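>>> Have a look at this fold, sequence not included:
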């Protein structure tokens, strides 16, 4: 098997970005990504058949370590307005997470 080694953002952008930005704003998706719930994207990547289990696992670990990297990759083909909309949503989720973690301190 010939496994392609590409950086996480590059292959996600190439394979998934157009579908992600082609539809309506996906608030539910940005919330899941923010929480590190990336199974939807892992399954989509695995379904392409272009990458071995190890490459998919490495991508998933990368996204869990830095969820924003997945969102940025998905927004590669987005226009400036859509990028801004997702950025505002991400910032709001960051604020909620900060307030929530401060409440438990």
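On my side now, so go ahead. Nothing here was measured: the structure is a model prediction, and the numbers come from that model.
>>> From here on, just use CA atoms for contacts and neighbour counts.
Fine.
>>> Centre-most residue in the chain?
residue 70 (2.6 Å; C-alpha atoms, centre = their mean).
>>> secondary structure element for that one?
Here residue 70 is covered by helix 67-74, with elements defined by DSSP states H and E.
>>> before we go on, here's another structure to hold up against the first:
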């Protein structure tokens, strides 16, 4: 992980993890991140004033390539049970997405 992304991930953990986890384990939140709907997180980084435009762009690119990295940052302060619940939910969304893709290809 490059230094920019590591710093951004640490910031996301520090600033947003508690609120994200306190909102409860929701499929909708995981599905949005899984689909790459990360605009709110990128805007939060940009508006924080803590990162250069390059660092924000690098985080955006990395999270679009691997949305799970954003989820992992959001779960940085989560307890083990919560992290496992999110992991199971992520795998469920992965499976649903794969099934939908396979169904679309076969039609």
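Nice, thanks for sending it over. Every value quoted in this text rests on a predicted model; they were computed, and no experiment measured them.
>>> my read: the residue nearest to the centre of the first structure touches residue 33, true?
Yes - using C-alpha atoms under 8 Å, residue 70 of the first structure is in contact with residue 33, at 7.4 Å.
>>> post-alignment, the helix or strand in which residue 56 of the first structure is found versus the second structure, mean distance?
Following DSSP H and E, one finds residue 56 of the first structure within helix 53-65. Superposing on the second structure and averaging over aligned pairs (mean C-alpha distance after the TM-score superposition for the first structure), helix 53-65 of the first structure comes out at 0.8 Å.
>>> buried residues in that helix?
Neighbour-count burial for helix 53-65 of the first structure, with 16 or more other C-alpha atoms under 10 Å as criterion, is recorded at 55-56, 59-60, 63-64.
>>> and which of those residues is nearest to residue 83 of the first structure?
Distance to residue 83 of the first structure across the buried residues of helix 53-65 of the first structure (C-alpha to C-alpha) is lowest for residue 63, with 18.5 Å.
>>> So the closest one is in contact with residue 74, correct?
No - judged on C-alpha under 8 Å, residue 63 of the first structure makes no contact with residue 74 at a distance of 11.7 Å.
>>> ok, the residue nearest to the centre of the first structure - contacts?
Shown in contact with residue 70 of the first structure (C-alpha atoms under 8 Å, 6 or more residues apart in numbering): 9, 12, 33, 63.
>>> and if we set it to 7 Å?
Contacts for residue 70 of the first structure (C-alpha atoms under 7 Å, 6 or more residues apart in numbering) come out as 9, 63.
>>> do you know how far it is from residue 45 of the first structure?
The gap separating residue 70 of the first structure from residue 45 of the first structure is 12 Å, by C-alpha to C-alpha, to the nearest Å.
>>> Okay, helices next: where are they in the first structure?
Taking DSSP state H to define them, one finds helices in the first structure at 8-12, 18-22, 27-34, 39-47, 53-65, 67-74, 80-103.
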